[in-house]
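Visitor: Coordinates for the following, if possible.
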Amino acid sequence: MKRVFLALAAIIINTFLFSCTNETVSEMDQLYGSYDTEGDDADPPPPPPEG
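Guide: Presented below is the predicted three-dimensional model:
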């Protein structure tokens, strides 16, 4: 009986982890956009001059 209760409790608690909105992952990714900085765009800057 204890295992049945724990299984049901786990299922019920798991239902609270699901989102109620219909937003897709791509819409959420727009919130956390990344911006390229110097050297991050596969075109690294030239090395500094020696001297």
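Visitor: C-alpha only now, for contacts and for neighbours.
Guide: OK.
Visitor: Please identify the buried residues of the helix or strand harbouring residue 11?
Guide: According to DSSP states H and E, residue 11 maps onto helix 2-15. Residues of helix 2-15 include none that count as buried (16 or more other CA atoms under 10 Å).
Visitor: One more, so I can put them side by side:
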Amino acid sequence: MMNHNTNDAGILPPIRGMVKCLEQHGLIAGSVIQRLNTNIIKVIKSY
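Guide: Down below sits the predicted model:
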């Protein structure tokens, strides 16, 4: 996965691919993050 080339041409395409993956999984990640946030808020309020 890691690209050790120093030129931008070798670095940018994988980043674009990762961004596309993140956009596709955005809904899943968003729900997971919301769940984590609500859990953190519950823990903070319990103190």
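Visitor: Please work out the TM-score for the two chains.
Guide: Once superposed, chain against chain, the TM-score is 0.34 (TM-score structural alignment, normalised by the length of the second structure); 34 aligned residues with a CA RMSD of 3.2 Å.
Visitor: Remind me what the helix holding residue 11 of the first structure packs against, helices and strands.
Guide: The criterion is 3 or more CA pairs under 8 Å, 6 or more residues apart in numbering; DSSP states H and E, and there are no helices or strands that helix 2-15 of the first structure contacts.
Visitor: following that helix, which helix or strand comes up?
Guide: Moving toward the C-terminus from helix 2-15 of the first structure, the next helix or strand (DSSP H and E) is helix 25-29.
Visitor: Show residues contacting the helix holding residue 11 of the first structure.
Guide: For helix 2-15 of the first structure, contacts defined as CA atoms under 8 Å, 6 or more residues apart in numbering pick out no residues.
Visitor: Against residue 44 of the second structure, how distant is the residue nearest to the spatial centre of the second structure?
Guide: Nearest to the geometric centre of the second structure sits residue 22, at 6.0 Å (CA atoms, centre = their mean). According to CA to CA, to the nearest Å, residue 22 of the second structure and residue 44 of the second structure sit 29 Å apart.
Visitor: Around residue 8 of the second structure, how many other residues sit close by?
Guide: Neighbourhood size, residue 8 of the second structure [other CA atoms under 10 Å]: 8.
Visitor: Show the contacting residues for it.
Guide: Here residue 8 of the second structure is in contact with no residue (CA under 8 Å, 6+ apart).
Visitor: how much space is there between residue 5 of the first structure and residue 12 of the first structure?
Guide: Computed as CA to CA, the residue 5 of the first structure to residue 12 of the first structure distance reads 10 Å.
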